[in-house]
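Student: Quick one: sequence plus predicted model below, questions after.
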Amino acid sequence: MGGDFGPRFIVPASISCLAESPSLHVVLVGQTALLEEIIARHPGVDRSRLHIKHAGEVVGTNERPSQALRGKPDSSMRVALELVRDGYAQACVSAGNTGALMALSRHLLKTLPGIDRPAMVTAIPTRTGSCHLLDLGANVDCSAEQLYQFAVMGVVAAEALGTPHPRVALLNIGTEEIKGNQQVKLAASLLQKGEGLNFIGYVEGDGLYRGEADVVVCDGFVGNILLKSSEGLVSLVSSRLEALFRSGVTSRLVGVLALPLLRRLQAELAPARHNGASFLGLQGIVVKSHGSAGQEGFQSAIRRAVVEVRENLPRRLHGRLEDLLL
C-alpha cells in the first residue's frame, strides 16, 4: 500500500511479472476491496498465482519507524514481513517508508550472525557493466567495522549475481592513502587484513562510473546522495538532449537520425530499470522499491527479489560470513 502511487502501479506490475515468470506466486498485502477493484481491471489474471492477504492499516510516508513498529500491528508492511518470517513468502518487496521497513525488517526477520546492521545495496550502471553500491541510506553514521561488514555482504551479493572474485573499493574523496575521514581510513585497514577479499583501495565518484570496482562501500549518507544525484543527472542529460534536437530545423533532422540511439541510451540508464535496493544482512529477503517508482520500476524490484530467492542469498551470506568476517 506504500509509495507515491500505492497499488495503482504495484498491482499491474505484479500481474506483469506473473506473466513473465510461470513459477512466480505473488501475495498482495493490503486493503482487500481496493486490491480486488484494481485486479478486476486486468481480465485473464491467473488467480491461482495471485493472492491477497488483508491488512487494514497503512504506514505513512512521514511516520516515524517507532510508530510503525509499535503502533500499527495490522499495517500492510508488517503483515508482509510476517509472511516472510513465517515461511509463507520467500521475499518482501515494498515501496513504502524506508525507515519503517528497515525497523520492522530488523525486528521481525533479525540480522545474520556477525552483522550489526543491514545495508541497502543496488547495482549502478557503469562503462563496463554495473557496480554494487552500499549503503544507500539505511545507516547514516557507520563505524569502520560496519563498513567492513558492508564490504563482505557486497562481495557475496556480487558473486551471487554473477561477478566472480569482485573488486572491492571504499568511496572516498581521493585515491591516496592519506585521504578520507577516520572511519574510512580504519575501514581500509580492516579490508587490507581481510582474507578472501579483493580490496583494491579507494575509488572516487567518477571511478565508480568508469567501472574501476565491482563493489563500492560508503556510509548511507554519502550513498543516498550519490544515488539521487545520479538519477537526477540522467534525467537532466536526457531532457537537455531532447531540447537540443528540437531547437531548429537542422537539429530536428539530426534528432530523427539520433533518436533510436538516444532512446536506447535512456532505456539503459533509466532509474526504473535499476530500481530495487536489497536489505543485505537479514535472515530473509527484503527489497525496497523507490517510492516514486512507476509500474516498470516496481517490476524491476520484483525481478531483483526473484533472483535473490533463486540464489538463496541469505543462506549464501550466512555460509560466507564466518570465513570473511574478522
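Tutor: Nice, I can see it. Residues are numbered from 1 along each chain as shown.
Student: C-alpha only now, for contacts and for neighbours.
Tutor: OK.
Student: where along the stretch 201-326 of the chain do the helices fall?
Tutor: 205-210, 220-245, 249-269, 295-311, 313-324 (DSSP state H, counting those that start in this stretch).
Student: Pick the most buried one from those.
Tutor: Of all these, helix 295-311 has the most neighbours on average by mean count of other CA atoms under 10 Å, namely a mean of 20.
Student: and the lengthiest strand in the chain, what does it pack onto?
Tutor: Once the chain is assigned using DSSP state E, the strand that runs over the most residues is strand 119-126. Packing partners of strand 119-126 (3 or more CA pairs under 8 Å, 6 or more residues apart in numbering; DSSP states H and E): strand 129-134, helix 205-210, strand 277-280.
Student: now that strand, how far from the centre of its chain.
Tutor: 7 Å (CA atoms, centre = their mean, to the nearest Å).
Student: try stretch 235-253
Tutor: 32 Å.
Student: Could you tell me the end-to-end distance of it?
Tutor: Using CA to CA, to the nearest Å, the end-to-end distance of stretch 235-253 comes out at 23 Å.
Student: one step back: figure out which of the helices of the stretch 201-326 of the chain is closest to A103.
Tutor: The closest of the helices of the stretch 201-326 of the chain to A103 is helix 220-245. By CA to CA, the value is 15.3 Å.
Student: can you give me the angle the closest one makes with strand 129-134?
Tutor: 140 degrees (axes from the mean of the first three to the mean of the last three CA atoms, to 10 degrees).
Student: got a markdown table for the helices of the stretch 201-326 of the chain, with distance to R85 too?
Tutor: Below are those laid out as a markdown table (distance: least, CA to CA, whole Å):
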| stretch | distance to R85 |
| --- | --- |
| helix 205-210 | 35 |
| helix 220-245 | 26 |
| helix 249-269 | 34 |
| helix 295-311 | 14 |
| helix 313-324 | 13 |
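Student: do you know which of those helices lies nearest A33?
Tutor: Of all the helices of the stretch 201-326 of the chain, helix 295-311 sits nearest to A33, with 20.6 Å by CA to CA.
Student: Next up, a structure to set beside the first:
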Amino acid sequence: MKIVVDAMGGDYAPKAVVEGVVMAVKECNVQITLIGLSGLIEAELSKFEDWAEFPIEIVHAEDVVEMHEAPSKVLRSKKKSSIKVGLDLVKSGHASAFVSAGNTGAVLAFATFTLRLLKGVDRPAIAIQLPTLKGYSILLDAGANVDCKSVQLFQFGIMGHSFSKYIHGKV
C-alpha cells in the first residue's frame, strides 16, 4: 500500500513524523511518500544510516499550514501546501491514503475540494478504527463535526459501512 504522509503536520514536525514513518516502513509492508519542505525532511531522514534503503519517497511542497490558520484562508493562500500536494497525489492515484497530524480543518477543507464528497453525503467525517476482541470497529465522526443533524449521522453510518467493507472485507 502506498501512503502519503504530511511531514509538516503536527507537533514537532517534521522530526516526529519522520521518526514515525521510519518505524512504520520497518514494521509494515508500506511505501511512504513524505510531503513537505524537502530539505528539512532529508535532514531528519539522514539521522537514520540506512534510510535510503527504505521505501520512502520525498515530494517537495513549499507551503506549510500552521495549526492556528483558518481553513477558508488556507484554501485560498496555500495551494502548494503539504496538505494540498498530498491530496493531489491521492486523487491522481499515486497513493491510496493521506495521513496528517496537522490542521484538521485545513485537511478536511482541502480533501472536500480536492477529492470531493460521495454523492448524497453532506459533510466529510473523520474515521478511526477501534480495536475489539473480534477485529476492529469503525467510528465516524471522530472530531470533524460538532453540530450534526440526524441525516448526517445516518450518512456517517453509510460511510463507515463502506469503509469497513472496502478495507476489511466485512461489515
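Tutor: Everything's here; your move. Note that the coordinates shown come from a computational prediction; the quantities given were computed from them, not determined experimentally.
Student: How alike are these chains, TM-score-wise?
Tutor: After superposition, the two chains reach a TM-score of 0.85 (TM-score structural alignment, normalised by the length of structure 2), with 164 aligned residues with a CA RMSD of 2.1 Å.
Student: re earlier: so what touches the longest strand of structure 1?
Tutor: Contacts with strand 119-126 of structure 1, where a contact means CA atoms under 8 Å, 6 or more residues apart in numbering, come from 130-139, 150, 154, 208-211, 269, 274-281.
Student: 7 Å - rerun?
Tutor: Here strand 119-126 of structure 1 makes contact (CA atoms under 7 Å, 6 or more residues apart in numbering) with 130-138, 150, 209-211, 269, 274, 276-281.
Student: what's near enough to touch P7 of structure 1?
Tutor: So P7 of structure 1 contacts M1, L35 (CA under 7 Å, 6+ apart).
Student: any idea what it aligns with in structure 2?
Tutor: The equivalent of P7 of structure 1 in structure 2 is P14 (alignment by TM-score structural alignment).
Student: Relative to F154 of structure 2, how far out is that match?
Tutor: In terms of CA to CA, P14 of structure 2 sits 37 Å off from F154 of structure 2.
Student: what's the answer for H94 of structure 2, then?
Tutor: 31 Å.
Student: just A97 of structure 2 next, same as before
Tutor: Going from A97 of structure 2 to F154 of structure 2 by CA to CA gives 24 Å.
Student: neighbour count winner among those two?
Tutor: Using other CA atoms under 10 Å, the more surrounded residue of A97 of structure 2 and F154 is A97, with 17 against 12.
Student: Excluding chain neighbours, what is closest to that one?
Tutor: I3 (4.9 Å; CA to CA, 6 or more residues apart in numbering).
Student: got a list of what the one you found touches?
Tutor: By CA under 7 Å, 6+ apart, the neighbours of I3 of structure 2 are Q31, I32, T33, A95, S96, A97, F98.
Student: and if you look at L45 of structure 2?
Tutor: Residues in contact with L45 of structure 2 (CA under 7 Å, 6+ apart) are V18, W51.
Student: That one pairs with which position in structure 1?
Tutor: For L45 of structure 2, the residue aligned by TM-score structural alignment is I39.
Student: From V11 of structure 1, how far out is that match?
Tutor: 7 Å.
Student: Could you do V59 of structure 1 as well?
Tutor: For V59 of structure 1, the distance to V11 of structure 1 equals 18 Å [CA to CA].
Student: Residue nearest the middle of structure 2, spatially speaking?
Tutor: V99 (2.1 Å; CA atoms, centre = their mean).
Student: what's the closest non-adjacent residue to it?
Tutor: Nearest residue to V99 of structure 2, sequence neighbours excluded (CA to CA, 6+ apart): V5, at 4.9 Å.
Student: next one: whichever strand or helix holds the one you found to chain centre, how far?
Tutor: For V5 of structure 2, the host element (DSSP states H and E) is strand 2-6. Relative to the centre of its chain, strand 2-6 of structure 2 is centred 7 Å away, using CA atoms, centre = their mean.
Student: what does stretch 136-155 of structure 2 give?
Tutor: Counting by CA atoms, centre = their mean, stretch 136-155 of structure 2 comes out at 18 Å from the chain centroid.
Student: Stretch 159-174 of structure 1 now?
Tutor: Centre to centre, stretch against its chain (CA atoms, centre = their mean), the figure for stretch 159-174 of structure 1 is 16 Å.
Student: same deal with stretch 52-68 of structure 1?
Tutor: Worked out by CA atoms, centre = their mean, stretch 52-68 of structure 1 lies 20 Å from the chain centre.
Student: likewise stretch 108-123 of structure 2?
Tutor: With CA atoms, centre = their mean, you get 14 Å for stretch 108-123 of structure 2.
Student: quick one: what's aligned to E27 of structure 2 in structure 1?
Tutor: Counting by TM-score structural alignment, E27 of structure 2 lines up with E20 in structure 1.
Student: And that match, how close does it get to R304 of structure 1?
Tutor: E20 of structure 1 is 13 Å from R304 of structure 1, by CA to CA.
Student: what about the helices in the stretch 51-200 of structure 1?
Tutor: 65-71, 76-85, 98-109, 144-160, 182-193.
Student: how big is the offset of the third one relative to structure 2?
Tutor: Aligned to structure 2 and superposed, helix 98-109 of structure 1 gives a mean residue distance of 0.3 Å (mean CA distance after the TM-score superposition for structure 1).
Student: Just the buried positions in that helix, please.
Tutor: T98, G99, A100, L101, M102, A103, L104, S105, R106, L108, L109 (16 or more other CA atoms under 10 Å).
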